[in-house]
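Peer 1: Fold the stuff below for me.
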Amino acid sequence: MVQSWVTNIFNRLSSRKKPSPPVPAAVWQNPLYFIAFGLGSGAVPFAPGTFGTLMAIPFYLLLRPLPLGIYLLVVLAFVILSSLLCEHISRNIHLHDHPGMCIDEFAGFFVAMINAPHGFSWILLGFLLFRLFDIWKPWPIYFLDKNVHGGFGMVLDDVVAGLYAMIVIQLIGVIT
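Peer 2: Okay, here's the model as predicted:
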């Protein structure tokens, strides 16, 4: 079973080897593009989603002290605003879900870390689990990625990957 998961992940990674579209110059000139491209982390020529998730960690650390209810409201607002931003930028560049547009990784990571225990090891676990589910795209993430369009669709698959990671983190937190 684990071997089939690893094979599935490898196949999805290797099927993405098509050349990435160029990063728009506006990323360095327009604040909305800069934000949508994960504060520039999406301009990295390889693994922009991973670098986008890494860039999200300091912002998570700023949000972490918030009470859970406020954290949830902030994350919900972030998901909505990032969906609108992704829709806007995609229309401007005439490309649905540019791989460098990684504000959705921020949203997914923030979801993954909902009510996570404190500590570096939990952040590392959240990072690894979120990236695993975002790359692997188990059901329904793959379906959502392929069938829900627009800015909401660009963010939704990452939010669900974050939910999967959050559930695993909560389960591990309960048993430890």
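Peer 1: C-alpha only now, for contacts and for neighbours.
Peer 2: Fine.
Peer 1: What separation is there between Pro58 and Ile123?
Peer 2: Computed as CA to CA, to the nearest Å, the Pro58 to Ile123 distance reads 10 Å.
Peer 1: cool, and Tyr71?
Peer 2: Relative to Ile123, Tyr71 is positioned 16 Å away (criterion: CA to CA).
Peer 1: and the most centrally placed residue in the chain, helix, strand or coil?
Peer 2: When the chain is reduced to its mean C-alpha position, the closest residue under CA atoms, centre = their mean turns out to be Glu105, at 1.8 Å. Secondary structure, DSSP: H, G, I helix; E, B strand; the rest coil: Glu105 is helix.
Peer 1: Please name the residues that touch it.
Peer 2: Applying CA atoms under 8 Å, 6 or more residues apart in numbering, one finds that Glu105 lies in contact with Gly49, Gly52, Thr53, Ala56, Val155, Asp158.
Peer 1: Spell out which two among the residues you listed are the most distant pair, please.
Peer 2: For those, the farthest-apart pair by CA to CA is Ala56 and Val155; their separation is 14.5 Å.
Peer 1: Next, the second sequence, to be compared with the first:
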Amino acid sequence: MLAHPAHFLSQGFGSGLSPVMPGTAGTLFAWLSFTVLSVRWPQLFTPVNWGIIIVVGYFLGVWACEITGKNLGIADHGSMVWDEIIAFWLVLLFITPAPFITQCWAFIAFRFFDMVKPPPIAYFDRKLKGGFGVMFDDIVAAFFALLIFALWRNW
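Peer 2: Just a heads-up that it's a prediction; the model follows:
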């Protein structure tokens, strides 16, 4: 993880090295970091700044996941969780402020779409390769989690 800055980033600052369900560990890291940063420094971690962080983080993730995937010999290695982090930050950006239970449901919805990969997520997961592919399918999973919330809130 410390051999290259891309590994440190793509492996979620170490959260992706969890021996059990690294993607879930990365998503939990995303949730914790979003909450702590937003509460501790609300004047800095505003919705606009989170949007900028997510966009920049996405493109950094494409670069980092490309390098890490090549170095590990597996394009979408399980320890690479930056894609989950960026995607779940996106979910949290659109649903917060929200009660803890709502955030729990957002976590469950996002993990469902990320793990099960229903169409079209599975299509993008199969067809798009490299760092872009690693990052993009999780953004689509985030979109579907947000779509569920939009439908639920308007029901």
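Peer 1: that older thread, which of Ala56 and Val155 of structure 1 has more neighbours?
Peer 2: Under the criterion of other CA atoms under 10 Å, the comparison of Ala56 of structure 1 against Val155 puts Val155 first, with 29 against 23.
Peer 1: that older thread, from the contacts of Glu105 of structure 1, pick the one nearest Phe143 of structure 1.
Peer 2: Checking the contacts of Glu105 of structure 1 against Phe143 of structure 1 by CA to CA gives Asp158 as the nearest, at 12.1 Å.
Peer 1: Map that closest one onto structure 2.
Peer 2: With TM-score structural alignment as the criterion, Asp158 of structure 1 lines up with Asp138 in structure 2.
Peer 1: neighbours of its match, just the number please.
Peer 2: 28.
Peer 1: Quick check, it in contact with Asp114.
Peer 2: Yes - checked against CA atoms under 8 Å, the pair Asp138 of structure 2 and Asp114 is within contact range at 6.2 Å.
Peer 1: Mind listing what's buried along the helix or strand containing Val174 of structure 1?
Peer 2: Using DSSP states H and E, the element containing Val174 of structure 1 is helix 150-175. Residues 150-166, 168-170 are the ones in helix 150-175 of structure 1 that count as buried (16 or more other CA atoms under 10 Å).
Peer 1: all helices of structure 2, in order?
Peer 2: Counting by DSSP state H, structure 2 forms helices over residues 5-10, 22-40, 47-72, 82-95, 100-116, 121-127, 130-153, given from the N-terminal end onward.
Peer 1: got these as a markdown table, with distance to Gly16 of structure 2 columns?
Peer 2: Supplementary listing: these in a markdown table, determined by distance: least, CA to CA, whole Å:
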| stretch | distance to Gly16 of structure 2 |
| --- | --- |
| helix 5-10 | 8 |
| helix 22-40 | 5 |
| helix 47-72 | 12 |
| helix 82-95 | 8 |
| helix 100-116 | 15 |
| helix 121-127 | 19 |
| helix 130-153 | 14 |
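Peer 1: which one of those has the most crowded surroundings?
Peer 2: Among the helices of structure 2, the stretch with the highest mean neighbour count (mean count of other CA atoms under 10 Å) is helix 82-95, at a mean of 25.
Peer 1: according to the alignment, that one goes to what range in structure 1?
Peer 2: So helix 82-95 of structure 2 sits over residues 103-116 in structure 1, by TM-score structural alignment.
Peer 1: Pretty sure Val44 of structure 1 sits against Phe51.
Peer 2: Yes - with contact defined as CA under 8 Å, Val44 of structure 1 and Phe51 form a contacting pair (7.5 Å).
Peer 1: Ends of stretch 96-111 of structure 1, what's the gap?
Peer 2: End-to-end distance for stretch 96-111 of structure 1, by CA to CA: 23 Å.
Peer 1: got it, and stretch 32-43 of structure 1?
Peer 2: Its first and final residues considered, stretch 32-43 of structure 1 spans 14 Å by CA to CA.
Peer 1: cool, and stretch 114-134 of structure 2?
Peer 2: 11 Å.
Peer 1: Next: stretch 74-90 of structure 2.
Peer 2: Stretch 74-90 of structure 2 has its terminal residues 26 Å apart, counting by CA to CA.
Peer 1: Same question for stretch 95-102 of structure 1.
Peer 2: Chord length of stretch 95-102 of structure 1, first to last residue, is 14 Å (CA to CA).
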